[in-house]
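Engineer: Okay, here's the prediction I keep looking at, along with the sequence it came from:
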Amino acid sequence: MRLPSRTRVGVVGAGPAGLLLAALLRRAGVDCVVLESRERSYVERRQRAGVLEQSTVDALRGCGAAERLDREGLAHDGIELRWNRRAQRIDFPSLTGGRRVWVYAQTEVVKDLIAHDLTAGVPLAFGTPALAVTGADTDRPVVTYRHEGREQSLACDYVVGCDGFHGVVRTAVPASARTTYERRYPYSWLGVLADVPPSCDELIYAHSPRGFALHSLRSPTVSRLYLQVANGTDPADWSDERIWDELDARFAVEGDWRLRRGPLTQKSVLPMRGSVTEPMRHGSVFLAGDAAHIVPPTGAKGLNLAAGDVIELGRAFALRYADGTDRALAAYSDTRLRRIWRAQHFSYSLTTMLHTDPGDPDPGFGVRLQLARLDRIAASRAARAELAENYVGPATR
C-alpha cells in the first residue's frame, strides 16, 4: 500500500476510537490516514469491554458501521445487583427515559469498523508503527512512521493520538504541558471466557465478603465472568474448578438461580486503575481514548468514553473544514474532561461499593458502609435512577 505524504488529520492507533474517528471523518469529507503498529489479525483479536452506550451505538449507526451490531448485538434494559443473598434489578428504560445499553464484543466492533473504513477508502495501514510526532506546537505536525521496511513521514494539519497511555502521541506532548492524575486500586480482576450459555439475561454485579464478582456475556453461547483477586495474581494458580466454586459462592442468592458451568477458554488478570491526563490538546495534537484517560472496568465506561472523544472530535473537525471555525476544536479538552471526570467518579463509586478493600484498617466498618449504599439503592427510586443514568451514559446530542 502506498500512503499519502500529507493529510488533514493523522490518526495514530486503529483501536475502536481511531477507527470510529476515521469513519466519522470520511463521512464528513475530511481526509485522514490511520497508522497502526500491530497487524490486522492482532487488532481484531484483542479482548476488551463489550457494553455499548446508546450514544456509541448511534454513532456506529450514523456512519454506517452497525449492520451486524443491529443483527447480532444484545440489547439490555438493566443490570442486577446482588449482596447478602439479595437481588435488585436496575431497570434502565423506566429510570432514564427509555435509554438502554448493548452487549456486543469490542472485537466485533473493531472488525466492523475495519471493514467499513477499508470499503470507504480510508488509508488504513497495519503493521506500521508511528515512531515520533514532531511539530506539535506548530500548524504542521509531522508523524514519522515505519512502513514496509522504510521510514517515512506524514505531514498533517492535526494529529490525533488513539494509541494508548504508552503511545508516541501522548509522549509527544511535553511533560511540562500535561498533568496526569492517577488512582491505583488494591485489587485486580481475574477474567475468564467460558463456552457455556450465560446464566443470566442481564449483567450481574455481586458484592460478597469474599470479594466482587461480575457475570457478563459475549453471545448467547459464551459467558464472560470476573472475580476480584489480589494484585499480582497468576491466572495459572486458579484451576477451572476453583474459579467456578468461587463464582458460585459470590453469586449466591435466595431462590432457584443456578450458575451454569462449562469449559474455560481464556484466563487473564486485569489490574484496576484510573487516570486522566489534562489537557487533552497541545497545539495541533489531540489525545483520545486511553491516551488521555483510563477508568476501572466496573462501570463499562472505557470504550464509551473513547467513542465520546472521537464523536466530539469528528464534529469539531467537520466544522473546522466546513466553515473554518475552530471553536469546537478549542473547546474539545474542556468539553470532554467534564464528562470524563463524571465517568471517573461513577466508576470509582461503583468499584468501591462492590469490592472488598484488603487494606481497610477496619473492614467491618467499611463493609457496613457498602451495605448501607446498596440498601439505599434498593429502597430509593432516586438512587436507582442516578445509578442507571450514569450507567447508560448521556443521551445522544
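Structural biologist: Nice, I can see it. Because the structure is a prediction, the values reported are computed rather than measured. Numbers count the residues shown, from 1 in each chain.
Engineer: Please make it C-alpha for all contacts and neighbour counts, starting now.
Structural biologist: Fine.
Engineer: Please, where are all the helices along the stretch 51-200 of the chain?
Structural biologist: Here the stretch 51-200 of the chain has its helices, by DSSP state H, counting those that start in this stretch, at 54-62, 67-72, 92-96, 106-119, 168-172.
Engineer: Looking at those, which is nearest to Tyr187?
Structural biologist: For those, the distance to Tyr187 is smallest for helix 106-119, at 23.9 Å, taking CA to CA.
Engineer: and that closest one, what does it pack onto?
Structural biologist: helix 16-27 (3 or more CA pairs under 8 Å, 6 or more residues apart in numbering; DSSP states H and E).
Engineer: Show me what the helix it packs on is packed up against.
Structural biologist: Judged by 3+ CA pairs under 8 Å, 6+ apart, the packing partners of helix 16-27 are strand 6-12, strand 32-35, helix 106-119, helix 302-323.
Engineer: Kindly reformat the ones you listed as CSV containing mean neighbour count and distance to Trp257.
Structural biologist: Below are the helices and strands packed on helix 16-27 laid out as CSV (neighbours: other CA atoms under 10 Å; distance: least, CA to CA, whole Å):
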stretch, mean neighbour count, distance to Trp257
strand 6-12, 23, 46
strand 32-35, 24, 47
helix 106-119, 20, 29
helix 302-323, 21, 31
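Engineer: Got another one to weigh against that:
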Amino acid sequence: MRTQVAIVGAGPAGLLLAHLLAAEGVESVVVESRSEEYVAGRIRAGILEQSTVDLLRYAGLGDRLDREGDRHRGIHLQWPGERHHLDFVDLVGRAVHVYGQTEVQKDLVAARRAAGQQVVYEVGDTALHDLKTDHPSVTFTQDGEEQRITADVVVGCDGSFGPSRSALPSPSTWARTYPYSWLGVLADVAPSTDELIYAWHPDGFALHSMRSATVSRLYLQVPNGTAPEEWSDDRIWAALRDRLGHGQDGWAMTDGPITEKSVLPMRSFVQSPMRHGRLFLAGDAAHIVPPTGAKGLNLAVADVALLAPALVDLLRKDDTRLADAYSDTALRRVWRCTHFSWWMTTMLHTGGDPFDEQLQLSQLRWVTSSEAGATGLAENYAGLPIGF
C-alpha cells in the first residue's frame, strides 16, 4: 500500500488525526493490533475539556456529543465534614463535558466508515522502517501474510506498549510510579451527584463520576497489587459510602448492580522528543498521566490538534516550520498537564503519613477558600488553549 500518512493505532488519537487530515485532502491508512470491537469497548476517560469539545465540533464530530453529553460547570472537592463546589464557568469561563472515550471512539469510527477511509484491524508484528528517509514504511502481518505501507510520514498513536515509542533512538524519559492504584467500577445506577465529587479521606481517595443518567463510574484508592476480586460489591459500596460522605448534610449514596471492576495503576511518564525523522508520536505513545486530573484523552487530542496542521503544511506546502516545532510545542502542554495531574493526585491520595495528611487538608482548604487557588485549579482542569 502507498499513502501519505501511515498511522499506527486506531484509538481516538489515531482516528481523529486521520479525520482532520482527510478534511485537508491528506490521505492516510490506520493500522491497529486489536479488533474494532476491543478498541471500541475500552472503558477509559470520561471528561472532555472545553478545547477538546471545541475541536470535535469544528471537525464535524459534535452532534451526538451535544445531544447526549452532559455539560458540567465544575466539580466538588470534599474531605470529612466538608464539601465545596468549584464553578469553572464563573472562575474561568469554561466548562467540561462528561462524554466517555467509548462514545468519542464510536463517533470517529462512524466518520471514518462514512468517508470510506481505511482502518486495518487485527494486525501483528508491526514494525517501523526507514524513519530518517522521505519514504518511511510500516510492515505488519495480517492473516499470516506480511504487508507493507509506504508513506511520507508515520505517526505513532499506539500507546505505551506499541512499537512506535521504542522506535525513537536514545530518547530522554521521565517516569514516576505512585504507591497506590484505583479500583474502578461501572454500576447500573443513576449518579448520586450532579457533578463529580473528588473526596479526600483518611482511608483513601474516592471519586464519584458518571457515564450517563443511568450509569455511574466510581473509583477507590487501593494498594498497588490489588486484584479486583478482593473487593466484593458490598465492600465496594460500603467504602464508597464512607469515603464520599453518605449522610453528610443529608446527602445519600445510592448503590446498584456493579457491571465491571478493574484496577488501574497510577503513573506518570514523559518521553522527549516526540519526533524522530519522519516519525511523530501522539498521545500515550509519548506521555502518560494519572487520571486524577482528567488529562489523558485531552492531551492526546491536543497533540493531534497541533500535529494535523503541521503535517498538512509539510505534505501539501513543503513547509516544515510547524512540523519542526511540534515536539517542543506539544511538550510544553504535556509538562503543564503532567504537573497538574501530579498536583491533584498528591493532594487527594493518602499514604498514612500524618504530616502529609495535614498538608493535604491545608491545601484543600486553600483551594476552596481562595479565588486564586480555585481559579488555578479551574484553569487547568477545564483546559488550557491548544497552543499553550
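Structural biologist: Arrived safely. All of these numbers come straight from a predicted model, not from anything done at the bench.
Engineer: wait, which of the helices and strands packed on helix 16-27 of the first structure is closest to Val222 of the first structure?
Structural biologist: Nearest of those to Val222 of the first structure, taken as CA to CA: helix 106-119 at 14.0 Å.
Engineer: which one in the first structure is aligned with Trp237 of the second structure?
Structural biologist: In the first structure, Trp237 of the second structure lines up with Trp244, judged by TM-score structural alignment.
Engineer: okay if I get the helices of the stretch 51-200 of the first structure as TSV plus distance to Ser223 of the first structure?
Structural biologist: Listed next are those as TSV, based on distance: least, CA to CA, whole Å:
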stretch	distance to Ser223 of the first structure
helix 54-62	22
helix 67-72	15
helix 92-96	22
helix 106-119	15
helix 168-172	35
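Engineer: Which stretch among the ones you listed approaches Thr134 of the first structure most closely?
Structural biologist: Among those, the nearest to Thr134 of the first structure by CA to CA is helix 168-172 (7.1 Å).
Engineer: Could you list the buried residues of that closest one?
Structural biologist: By neighbour count on 16 or more other CA atoms under 10 Å, the buried set for helix 168-172 of the first structure is 168-170, 172.
Engineer: for stretch 16-27 of the second structure, same thing?
Structural biologist: Using 16+ other CA under 10 Å as the test for burial, stretch 16-27 of the second structure gives 16-22, 26-27.
Engineer: Neighbours of Thr259 of the second structure, how many?
Structural biologist: If you count neighbours by other CA atoms under 10 Å, Thr259 of the second structure ends up with 11.
Engineer: Tell me the spacing between it and Asp188 of the second structure.
Structural biologist: As judged by CA to CA, to the nearest Å, Thr259 of the second structure and Asp188 of the second structure stand 7 Å apart.
Engineer: try Gly293 of the second structure
Structural biologist: Using CA to CA, we find Gly293 of the second structure at a distance of 25 Å from Asp188 of the second structure.
Engineer: Out of those two, name the residue with the larger neighbour count.
Structural biologist: Regarding Gly293 of the second structure and Asp188, a neighbour count based on other CA under 10 Å identifies Gly293 as having more, with 21 against 18.
Engineer: ok, the more buried one - contacts?
Structural biologist: Under the criterion of CA atoms under 8 Å, 6 or more residues apart in numbering, the contact list for Gly293 of the second structure reads 337, 340-341, 344-345, 381.
Engineer: Neighbour-wise, which one of those leads?
Structural biologist: Most neighbours among these, by other CA under 10 Å: Tyr381, with 27 neighbours.
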